[in-house]
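In: quick one: sequence and predicted model below, then my questions.
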Amino acid sequence: MEYTALHKLLWLLNAFTLTTQELVKLNVRPKITAECGKQVTLNCDVSSSPNGLSIKHMAWIQNQTSLCSVDEEGKIKPHSRTDFHCEYKHGQLSLIFKRVRPLESGNSKPYTCKLQSNRGASNAKTIVVVQECCWSFEGVWNEGHPTCTFRHVYPDGDVHWFHGSHNLSDGSVKQHTTKQVDNGWLTIHSYLEHNLSGVSYNCSLKSTASGRYIASSLVENPDLHAQRVRAQVHTTRARNGVGSQRPMWTFFFVLISLALTQN
């Protein structure tokens, strides 16, 4: 009889403990899709009733490294990194990246929000998926070759060259392309061993992830550009009447000559 009563008492205590622990839950978005280079915010909310809840410690953690934490007084612990900051208000801890990078992306690098309170402990995970992008690109004429550079590329891309409507990346023209990784970003540099006149070149970056073009730049031969500028100047002068001044002076000279002859 005593054993049965003790057993029931222990069962009730365990059930009570589980019930109180279930009251402490964290709300996070399990997956966040972000545009690379843009601001992204990871919010962690305590979903249980605030009545009687005392938060002792709350933190955002990645790879067992604490990125952002608050103590029982709600004070944020300072950190040395400058690429993000933390905000805390009424049971919500936010981790805010100013410009999200590929280093913050992927299923293998989840972010975990952890909570310790008088009602038990809890945790929740989220992942950040950074979309494909190319921050900057330029096309120039360098040492007689059309050249393009794509910077801050993610995740990867292939350079396709066009001369007018003709795709030169079919192997008919030799191109040199190099790729360099720096702090999670990719820089792609490409140039052609080709110099055709007539129309401009176009270099386009095709994403290996989606198969779509994410950046494009026009590359023009400087000689062709100079010819085009001269043609535009000539056309403008003709429209403004600059080219018709000589015939007008000739007409006035003929009139003056006739007048003198009659006198």
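Out: Structure received.

In: contacts, neighbours, all on C-alpha from now
Out: Fine.

In: so where's the longest helix in this protein?
Out: When the chain is parsed with DSSP state H, its longest helix is helix 2-22.

In: residues making contact with that one?
Out: R119, G120, A121, S122 (Cα atoms under 8 Å, 6 or more residues apart in numbering).

In: from the residues you listed, which would you call buried?
Out: Neighbour counting with 16 or more other Cα atoms under 10 Å marks R119, G120, A121, S122 as buried within these.

In: element containing R230, please.
Out: Assigned by DSSP states H and E, R230 falls within helix 222-239.

In: that older thread, CSV for the contacts of helix 2-22, including secondary structure?
Out: CSV is the format used below for the contacts of helix 2-22 (DSSP: H, G, I helix; E, B strand; the rest coil):
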residue, secondary structure
R119, coil
G120, strand
A121, strand
S122, strand
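
In: just say helix, strand or coil for the residue nearest the centre of the chain.
Out: Centroid-nearest residue in the chain: C36, 2.7 Å away (criterion: Cα atoms, centre = their mean). Look at C36: counting by three-state DSSP, its state is coil.

In: contact partners for it?
Out: So C36 contacts R99, V100, R101, P102, V130, Q131, E132, C133 (Cα under 8 Å, 6+ apart).

In: quick check: the farthest pair among the residues you listed?
Out: Greatest spatial distance in the contacts of C36: R99 and E132, 14.1 Å, computed using Cα to Cα.

In: among those two, which residue is more densely surrounded?
Out: Between R99 and E132, counted using other Cα atoms under 10 Å, E132 has the larger neighbour count: 19 against 14.

In: count residues in the vicinity of Q227, would you?
Out: 11.

In: same thing with W60?
Out: Neighbours of W60 under the rule other Cα under 10 Å: 26.

In: presented hereafter is structure B, for comparison with structure A:
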Amino acid sequence: MAVFTPAALFLWFFAVVTTATNRLMELRASGLVAEQCHGNVTLLCDISHDKTLKVNHFSWIRMADGETLCTFNDDAEAKKHNRILCKYTDQEQLALTLRHLLPADEGNYTCKLRSNLGIRHTMSAVKVRECFQGSEPVPSSSGVACRFYGVYPQGEVHWFDRDKNVTDKSTADNSGKPDRHGMYNVSSRLLTEDRSREEYNCSLWIPSTGAYLTSTLVRMPVKGGATSVHIVGLVWVLFRTWILIA
């Protein structure tokens, strides 16, 4: 015949009560949600229960800094973060929406519930995918240059002359430091004396993914083009002056 110590009886009783309580109420949340930066993501937290429920506290918390971003009695219009929307539905679901996603939003989020049926919490995670905001040519007196901005994660510029990689002839101009939103600006100059080539392919390479994110064609500056513009402008001014005098 087995003999139960007081400690063993307590653990058994605690396990029975916990199991019974878990059957009365469950909390389910979105798992891993991945989206490109500048997009929108919504984390859902749902309550499932068998008895009458009275919610005392229901919230989404960002684990990186412990800040409560959303609670069940929030007014979405009055939220101090204009990128964050919070909605509690009659179906006992708490939805946290992160708008215009930034790298700083990546990480774990906890959904917490306190009610008459007990205390529960569950986790969700946000993954920010690689992206870029835009690209533009950069003025260069010698060769060609281009710039990608709003890049995440950090990238590199690779140059191609048709199918030939000529990156070894280029110079990177980016500082390597992200801006306040966690984005990078990536730029490069390709020095070339070959004026017979009219354009080069400027491609954005993301080392962490081992893939090219985007590319753009950059044309060689027209030699003497700026001078031609100034001459045409001067002729136009002289012509207008002659008309006024005449």
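Out: Cool, the structure landed. Please read all numbers here as calculations on a predicted model, not as lab measurements.

In: after superposition, what is the TM-score?
Out: Overlay of the two chains. TM-score (TM-score structural alignment, normalised by the length of the second structure): 0.76; 212 aligned residues with a Cα RMSD of 2.8 Å.

In: picking that back up, make TSV from the contacts of helix 2-22 of the first structure and add distance to K206 of the first structure to it.
Out: Below are the contacts of helix 2-22 of the first structure laid out as TSV (distance: Cα to Cα, whole Å):
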residue	distance to K206 of the first structure
R119	52
G120	50
A121	47
S122	43
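
In: tell me the buried residues within the contacts of C36 of the first structure.
Out: For these, buried by 16+ other Cα under 10 Å: V100, R101, P102, V130, Q131, E132, C133.

In: for S117 of the first structure, give me its contacts.
Out: L53, S54, I55, K56, H57.

In: neighbour-wise, which one of those leads?
Out: Each of the contacts of S117 of the first structure was scored for neighbours by other Cα under 10 Å, and I55 scores highest at 21 neighbours.

In: what's the closest non-adjacent residue to that residue?
Out: S117 (4.4 Å; Cα to Cα, 6 or more residues apart in numbering).

In: for the aligned partner of that neighbour in the second structure, give its distance to G66 of the second structure.
Out: Residue pairing (TM-score structural alignment): S117 of the first structure is matched to S115 of the second structure. Counting by Cα to Cα, to the nearest Å, the separation of S115 of the second structure from G66 of the second structure is 21 Å.

In: go on, F160 of the second structure?
Out: Distance from F160 of the second structure to G66 of the second structure, by Cα to Cα: 46 Å.

In: ok, now V33 of the second structure?
Out: The value you get for V33 of the second structure to G66 of the second structure, if Cα to Cα is used, is 20 Å.

In: now M25 of the second structure
Out: Noted for M25 of the second structure: a distance of 25 Å to G66 of the second structure, by Cα to Cα.

In: between the two, which has more neighbouring residues?
Out: M25 (18 against 11).

In: ok, the more buried one - contacts?
Out: M25 of the second structure sits next to I47, S48, H49, D50, L117, G118 when contact means Cα under 8 Å, 6+ apart.

In: ok, now how distant is it from F72 of the second structure?
Out: 17 Å.

In: ditto for K223 of the second structure
Out: Distance from K223 of the second structure to F72 of the second structure, by Cα to Cα: 64 Å.

In: who has more neighbours out of those two?
Out: F72 (20 against 10).

In: who touches that one in this structure?
Out: H57, F58, S59, C86, K87, Y88, L94.

In: closest to L43 of the second structure among those residues?
Out: Of all the contacts of F72 of the second structure, L43 of the second structure sits closest to L94, with 8.3 Å by Cα to Cα.

In: show me how far stretch 102-121 of the first structure is from its chain's centre.
Out: 24 Å (Cα atoms, centre = their mean, to the nearest Å).

In: let me redo that: stretch 58-78 of the second structure
Out: Chain-centre distance of stretch 58-78 of the second structure: 20 Å, with Cα atoms, centre = their mean.

In: with stretch 40-50 of the first structure instead?
Out: On Cα atoms, centre = their mean, the centre of stretch 40-50 of the first structure falls 26 Å from that of its chain.

In: ok, residues contacting it?
Out: 23-29, 34, 91-100, 113.

In: what's near enough to touch A124 of the first structure?
Out: L26, N27, V28, T112, C113, K114.

In: against G144 of the first structure, how distant is the last one?
Out: In this case it means K114 of the first structure. From K114 of the first structure to G144 of the first structure the distance is 59 Å (Cα to Cα).

In: who has more neighbours out of these two?
Out: Neighbour totals were compared for K114 of the first structure and G144, and K114 leads with 18 against 13 (other Cα under 10 Å).

In: residue contacts, the nearest residue to the more buried one once chain neighbours are set aside?
Out: Among residues not flanking K114 of the first structure along the chain, N123 sits closest, at 4.3 Å (Cα to Cα, 6+ apart). By Cα under 8 Å, 6+ apart, N123 of the first structure lies in contact with K25, L26, T112, C113, K114, L115.

In: pretty sure N123 of the first structure is in a strand, no?
Out: Yes - counting by three-state DSSP, N123 of the first structure is found in a strand.

In: is R189 of the second structure in contact with A145, as I believe?
Out: Yes - using Cα atoms under 8 Å, R189 of the second structure is in contact with A145, at 4.2 Å.

In: what about the two, which has more around it?
Out: Per other Cα under 10 Å, whichever of R189 of the second structure and A145 has more neighbours is A145, with 27 against 23.
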